[in-house]
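Colleague: compute the structure for the input listed below.
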Amino acid sequence: MAAVKSQPTRIVIVGGGYVGMYTALGLQKKLRSGEASVTVIDPQPHMTYQPFLPEAAAGSIEPRHVVAPLRKVLKRCHVVTGRATRIEHEKKSVTVELVDGHVEKFEYDVLVSALGAVSRTLPIPGLPDVGIGLKTIGEAIYVRNHVLSRLDQAASTNDAERRKRLLTFTVIGGGFAGIETLAELEDMTRYALRYYEGLKPSDVQWVLVEATNRIMPEVSASLGVYTVHQLEKRGIKCYLDTRVKSMEGGHVVLDDGTEFDSDTVVWTAGMKANPMLRDTDLPLDERGRVRCTAAMQVVGLPGVWAAGDCSAVPDLSRTEEDPNATCVPNAQHAIRQSKLLTKNILASLRGGQPKDYFHKYVGSVAGLGLYKGVADIFGMRFRGFPAWFMHRTYHVMFMPTFNRKFRVLADWTQAFISGREVVALGQLHEPKAEFDRAARS
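Modeller: Modelled structure (predicted):
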């Protein structure tokens, strides 16, 4: 009598960001035929390479080129476009609300929590109404169109107060995302002004507000000070150790008494683990992240793994000085964790032992606009063009797929030859407005 073939192990990956896509890609390459099936669940049909969002917002990179289509990359995986709303490990099931609105449950044998992080907001009056995030490609496109449309409106008005409000741009949050967004967009507006009669660089005011007494804590204090000086040389007002009290109607009030009107407020003040994790029976720490071992196994739950921004993975490179140290939420850890996570899942499936994640922090790079940057690598500090070149080289190396690397390099080459594109496509946000107007006439 022939032996009954066992069913493939069902691997479900919740989240299609760095960890989700890279882990699925690794499994896709290394799983044996019939060994396991891989299902990736994410509300978006693509993975966004977030370090390039500031350049996409500023027109240095075509927005489509900083996303990787999950179905195209993960050809041997089952991609589900939907939002996971509940994980019940006791039943080994994930509840998903699909894009057409109906709900399905996906059962699993192995689960990977790769839900990532979302913007961390604060109860500041006016923030939900006027704040703009920068975590998704849609937000990057919106910010770009919004900023350029303010230049258009300012060039068309004779009201001095309205023009001042339109040309005052505020970025709240002095981490990497905030500084790179601020620097890239300021670069873009300065470049764009050459095409606007009646607008001068002195008319435009960019403002940075940071609650702590330094920016970009991932780099050395001296590079942080250098960056502030460089931003101020460009006419950017930097408020450090300052908090926003309110921004109702675009009227920004700071806790040092400063008040001004701004028609653009970009919020980049931190992240928090995906709140959906609260609707699971996975163990969470005080910050809402999944508790993990150093091998990225969820504590006390065999067959469940977590990595990236939603996980509390011990940072073995720092546990001697701080026994409770966990890996900071950044792309550097997420990408490296996903590579080891693939190997650990395969080892677990094949009766082996998973290995602990250990990655000593090697440094950070940040772009400050075209040909400008800072880098802190292996204790060595770089500024200006060398740091900017390191920033672009590092990130294009980790951009997924050769196709995307080539497209990004082509965008940079084209921008170098012909300059930035500085046109606002505001109709993207109301695509039917003109048709509706024509239909009513």
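
Colleague: okay, CA-based contacts and neighbour counts for the rest of this
Modeller: Noted.

Colleague: biggest strand in this structure, by residue count?
Modeller: Counting by DSSP state E, the longest strand found in the chain is strand 78-88.

Colleague: so what does the very next helix or strand once past it touch, helix or strand wise?
Modeller: Downstream of strand 78-88, the first helix or strand assigned by DSSP states H and E is strand 93-98. On a contact count with 3 or more Cα pairs under 8 Å, 6 or more residues apart in numbering; DSSP states H and E, strand 93-98 meets strand 78-88, strand 103-107.

Colleague: so what touches the shortest one?
Modeller: Meaning strand 103-107. By Cα atoms under 8 Å, 6 or more residues apart in numbering, the surrounding residues in contact with strand 103-107 are 10, 12, 92, 93, 94, 95, 96, 97, 98.

Colleague: here is a second sequence; please produce its structure as well for comparison:
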Amino acid sequence: MAKKILIVGGGYAGFYTAWKLEKLLRAGEAEVTIVDPLPYMAYLPFLPEVAAGSIEPRHAVVARRRHLKKTANVAGKVTGISHATKTATITPNTGEAYDFEYDQIVITTGSVSRTFPIPGIADRAIGMKTIEEAVAIRDRMVGNFERAASLPKDSAERARLLTVTVVGGGFAGIESVAELRSFATALLRRYPEITFDETKFHLVEAMGRIMPEVTEGLADWVVKDQTRRGVNIHLDTQLSSAEGGNIELSTGEKYESDLIVWTAGVMPRPFLRGTDLPIGARGHVVGTPSLRVATEEGEIVEGAWTAGDTSQVPDISSTPGPGGFCVPNAQHAVRQGRLLAKNIVASLRGEGVVDYNHKNQGAVAGLGMNTGVFRSGNFTLKGYIAWLAHRFYHGLAIPTWERKWRVFGGWVGHFFLSRDIVNIEAVTEPRAIFEEFASRPRPAAD
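Modeller: Model (predicted):
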């Protein structure tokens, strides 16, 4: 009988695993099921550009049903795993939970934003981990410009609306604040009531430097470049409170900010701790270099595999990540997903599996329109050429040619027409106007 392969999570690693399995599996060899509450895989490196209006949101996601034609897609969540009985509990988006029996399970649940109990963050901040968050940030910023433009120049509310705070100085944080600063500068052409000096952008980073993935020299250049463009970068600084939009920093500085973006770390999904799979100290599924799930002592858990942000996979390359594990980024998730599919097929056929040993392709970041940084080994680029390298790399890296054409086509359109500045904040309550004017039955007569 065909083996049942269950993929938990449809992000990078899950999508690429299923995509590769469809190409490798023989007819009738296995049945692949992927479970995810969302119908698409989001290409996370594009989120800052989505927030800045440089990429159409739907172009930054890949519809799984369009490209996974042999894989069963289940809209829901895996809420329990008993690997001892090889049973997973699936809770669909609509309907009752049910048990699903499998032969092989692939844990690729990705990561979620990791926050700290800072007053106001849970109530006021927006993450930068989903396409919905990126769209909300874009709409909020344009909406704030619209609201601020009609307020008096000395209004405290106007100043609050035009102040953006990004927490976290890694790649996600730097790209987010740089893209938003660039977007705000472009918006000023459409809002003559607002001046450049009124728009305030703050980046708060607890460490003494930004972007640990690049050299200190390159990171220092980014700080100087973004400072010149109007970003206030607070190093060695922690966010103490954001209650009510009132920002308090560990340095004692205080100001008001309506838009707060949180990019200060990620963590695996907490439900994994409730399963019988081996979990590391920080909540990751323990894996081996061959992407098998294993105990901390190295004992293989047969029929279980893991990859991507949710996994704790030893980095056996010449340049291992912090702690000796692969860092949670798209580059690893994509490569691991492809290898994981090959190893699953090899395992089903009684063949040997291969260890994940990668060659670092470097790091590239977009820092707003026409500027960026690139590093590969000792070779670095910065400015316009690095920005082109960033767009070329990620434009080709997003899966499927259909999506590549949409992304590149959008960029070409923006070159001639500039970025679209329309915000559709009302989409969060699409029935509001209909309800306001809808006729209702009159109360029954007594």
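
Colleague: quantify their similarity with the TM-score.
Modeller: Superposed pair, TM-score by TM-score structural alignment, normalised by the length of structure 1: 0.96. Supporting alignment: 434 aligned residues with a Cα RMSD of 1.4 Å.

Colleague: picking up where we left off before, for the longest strand of structure 1, which positions count as buried?
Modeller: The neighbour-count check on strand 78-88 of structure 1 (16 or more other Cα atoms under 10 Å) flags 78, 79, 80, 81, 82, 83, 84, 86, 87 as buried.

Colleague: and what of stretch 28-41 of structure 2?
Modeller: Residues 30, 31, 32, 33, 34, 35, 36, 37, 38, 39, 40, 41 are the ones in stretch 28-41 of structure 2 that count as buried (16+ other Cα under 10 Å).

Colleague: if I look at residue 142 of structure 1, how far off is residue 186 of structure 1?
Modeller: Counting by Cα to Cα, to the nearest Å, the separation of residue 142 of structure 1 from residue 186 of structure 1 is 16 Å.

Colleague: comparing those two, which residue is more hemmed in?
Modeller: Taking neighbours as other Cα atoms under 10 Å, residue 142 of structure 1 and residue 186 compare with residue 186 leading, 25 against 20.

Colleague: quick one: contacts for the counterpart of the more buried one in structure 2?
Modeller: Under the alignment (TM-score structural alignment), residue 186 of structure 1 pairs with residue 181 of structure 2. If a contact means Cα under 8 Å, 6+ apart, then residue 181 of structure 2 has 201, 229, 230, 231, 368 as its contacts.

Colleague: one step back: filter the contacts of strand 103-107 of structure 1 down to the buried ones, PyMOL style.
Modeller: Typed into PyMOL, the line below selects the buried ones among the contacts of strand 103-107 of structure 1, using 16+ other Cα under 10 Å:
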select buried, resi 10+12+93+94+95+96+97+98
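
Colleague: now, among the contacts of strand 103-107 of structure 1, which is nearest to residue 398 of structure 1?
Modeller: residue 12 (24.1 Å; Cα to Cα).

Colleague: pretty sure the closest one sits against residue 111.
Modeller: Yes - because the distance of 5.0 Å satisfies Cα atoms under 8 Å, residue 12 of structure 1 is recorded as touching residue 111.

Colleague: mind listing the helices for the stretch 301-446 of structure 2?
Modeller: Remark: helices assigned in the stretch 301-446 of structure 2 by DSSP state H, counting those that start in this stretch are 330-348, 384-397, 401-417, 432-437.

Colleague: sorry, back to before: now, among the contacts of residue 181 of structure 2, which is nearest to residue 207 of structure 2?
Modeller: residue 231 (17.2 Å).

Colleague: can you show me the strands along the stretch 201-350 of structure 1?
Modeller: Secondary structure of the stretch 201-350 of structure 1 (DSSP state E, counting those that start in this stretch): strands located at 205-209, 237-239, 244-246, 251-254, 259-261, 264-267, 271-273, 290-291, 304-306, 311-312.

Colleague: tell me the most buried of those strands?
Modeller: strand 311-312 (a mean of 30; mean count of other Cα atoms under 10 Å).

Colleague: what's that one in contact with?
Modeller: 273, 285, 289, 290, 291, 292, 326, 327.
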